[in-house]
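# Give me coordinates for this.
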Amino acid sequence: MAKPLTPPEALHRAAALCSSAEHCKADILDKLTRWGISPADSRTIIDRLVQERFIDEPRYAIAFVKDKFRFSGWGRIKIRYALQQKRIASSDIDAALACLDEEQYTQRLLDLLRAKARSTTGDDTEARRAKLFRFATSRGFESNLIFNALKQIEP
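This next block holds a predicted model:
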């Protein structure tokens, strides 16, 4: 069994983690807990990381939004929910989601729906539309945008 980390060692390890990739307070707190660091020491370490800008939640939220939209094809609803699970402030979430370009967002939805439509079977038009709608909502896109996109891809 590995020896437990001391608070200075945990601070150093957490700083190294934060310098290699964006992390939020909740991520680091989970790591510190797994490393056996007390809650009081964890708060001190996190405060120091925030003070030295290793952790910056608005910056984290922007990076998270861009990555999940670009690489995972998630919509605003799913991204917002994931950030809320990481205990990011609503104002930071709103600011990060505002960074998404509306034209790219709509185009991404259209591309996802077209790709899914090619692999969706069924003769009934309404059944296909329902499948595509469920797919897009599971990706976190807004229903009004989905309806508009479905009108564009299926006459």
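# Only C-alpha atoms from now on, for both contacts and neighbour counts.
Will do.
# tally of neighbours for Lys151?
Residues within reach of Lys151, counting by other CA atoms under 10 Å, total 11.
# Which residues in the helix or strand harbouring Glu9 does the neighbour count mark as buried?
Using DSSP states H and E, Glu9 sits in helix 7-20. By neighbour count with 16 or more other CA atoms under 10 Å, helix 7-20 contains the buried residues Pro7, Ala10, Leu11, Ala14, Ala15, Cys18.
# ok, so of those, who is nearest Arg48?
Set against Arg48, the nearest of the buried residues of helix 7-20 by CA to CA is Leu11 (8.4 Å).
# Dump the buried residues of helix 7-20 into JSON lines; add distance to Asn148 as well.
Listed next are these as JSON lines, based on distance: CA to CA, whole Å:
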{"residue": "Pro7", "distance to Asn148": "54"}
{"residue": "Ala10", "distance to Asn148": "50"}
{"residue": "Leu11", "distance to Asn148": "50"}
{"residue": "Ala14", "distance to Asn148": "45"}
{"residue": "Ala15", "distance to Asn148": "46"}
{"residue": "Cys18", "distance to Asn148": "41"}
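# returning to what we had before: Provide the angle between the direction of the helix or strand following the helix holding Glu9 and the direction of helix 7-20.
Moving toward the C-terminus from helix 7-20, the next helix or strand (DSSP H and E) is helix 25-34. Interaxial angle of helix 25-34 relative to helix 7-20 (axes from the mean of the first three to the mean of the last three CA atoms, to 10 degrees): 140 degrees.
# Now show me the structure for the sequence below, then we'll compare the two:
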Amino acid sequence: MEYYCSYQERCYKEVEEKLFLLKASNLEKEKVLMYLIENNFINEERFAKSFVRGKFNYKNWGKIRIKNELKFRNLSNKLIEIALKEIDENNYVEKFHLLAEKNWETIKERKGPKKNKKFVDFLSRKGYESHLIYEKLRELDN
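Predicted coordinates:
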């Protein structure tokens, strides 16, 4: 389990699920998890910050999707807010605009409701805020 936690950041839930798959008893799970936490193999804050940086920089995810994914992994709201500070606001907006413009150009539909829907759906799935999406749509649709 040390190796499992050391080659990639893991959260408590992921390690717990792995132990379940390995059919560890409750007592064994508890001992292993305590050991991993005490020896800093599991650190939720470090995991959250790494997750935010990775998903934003490499997958181009927005804050909403990142936040939902971290909630799914049972991280606290406070920890999520701390981790989201890893994203520079100017960089976030710049990446959003680049992604939006690139997507707008790749949609084969002519201007109109179909193209607008595809555009909005794509950016919503990526987890960007609706006010940013509709603002950009108004800008590009003119």
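# Kindly provide the TM-score of these chains.
After superposition, the two chains reach a TM-score of 0.92 (TM-score structural alignment, normalised by the length of structure 2), with 142 aligned residues with a CA RMSD of 1.5 Å.
# mean shift of the host helix or strand of Ala130 of structure 1 relative to structure 2?
Using DSSP H and E, Ala130 of structure 1 sits within helix 125-138. Mean deviation of helix 125-138 of structure 1 from its aligned counterpart in structure 2 after superposition (mean CA distance after the TM-score superposition for structure 1): 1.8 Å.
# And that helix, what's buried?
Within helix 125-138 of structure 1, the residues scored as buried using 16+ other CA under 10 Å are Arg129, Lys131, Leu132, Phe133, Phe135, Ala136, Thr137.
# Check stretch 62-75 of structure 2 too.
By neighbour count on 16+ other CA under 10 Å, the buried set for stretch 62-75 of structure 2 is Gly62, Lys63, Arg65, Ile66, Lys67, Leu70, Leu75.
# Tell me the residues of structure 1 aligned with it.
The aligned range for stretch 62-75 of structure 2 in structure 1 is 75-88, by TM-score structural alignment.
# got it, and stretch 44-53 of structure 2?
By TM-score structural alignment, stretch 44-53 of structure 2 lines up with residues 57-66 in structure 1.
# measure the residue nearest to the spatial centre of structure 2 to Asn43 of structure 2 for me?
In structure 2, the residue lying closest to the centroid (CA atoms, centre = their mean) is Ile66, at 2.7 Å. From Ile66 of structure 2 across to Asn43 of structure 2, the span is 18 Å (CA to CA, to the nearest Å).
# Asn57 of structure 2 now?
21 Å.
# For the two, work out which one has more neighbours and name it.
Asn43 (17 against 14).
# Now do the contacts for that one.
If you count contacts by CA atoms under 8 Å, 6 or more residues apart in numbering, Asn43 of structure 2 has them with Arg10, Cys11, Ile37.
# Separate out the buried members of these.
Using 16+ other CA under 10 Å as the threshold, Arg10, Cys11 are the buried ones among the contacts of Asn43 of structure 2.
# what's near enough to touch Asp92 of structure 1?
Asp92 of structure 1 sits next to Glu57, Pro58, Ala61 when contact means CA under 8 Å, 6+ apart.
# Let's have those in CSV, adding secondary structure and neighbour count.
Shown next, in CSV, are the contacts of Asp92 of structure 1 (DSSP: H, G, I helix; E, B strand; the rest coil; neighbours: other CA atoms under 10 Å):
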residue, secondary structure, neighbour count
Glu57, helix, 21
Pro58, helix, 18
Ala61, helix, 26
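# Arg114 of structure 1: which of those residues is nearest?
Closest to Arg114 of structure 1, out of all of those and judged by CA to CA, is Ala61, at 28.9 Å.
# so that closest one makes contact with Ala96?
Yes. If you go by CA atoms under 8 Å, Ala61 of structure 1 and Ala96 touch, sitting 5.7 Å apart.
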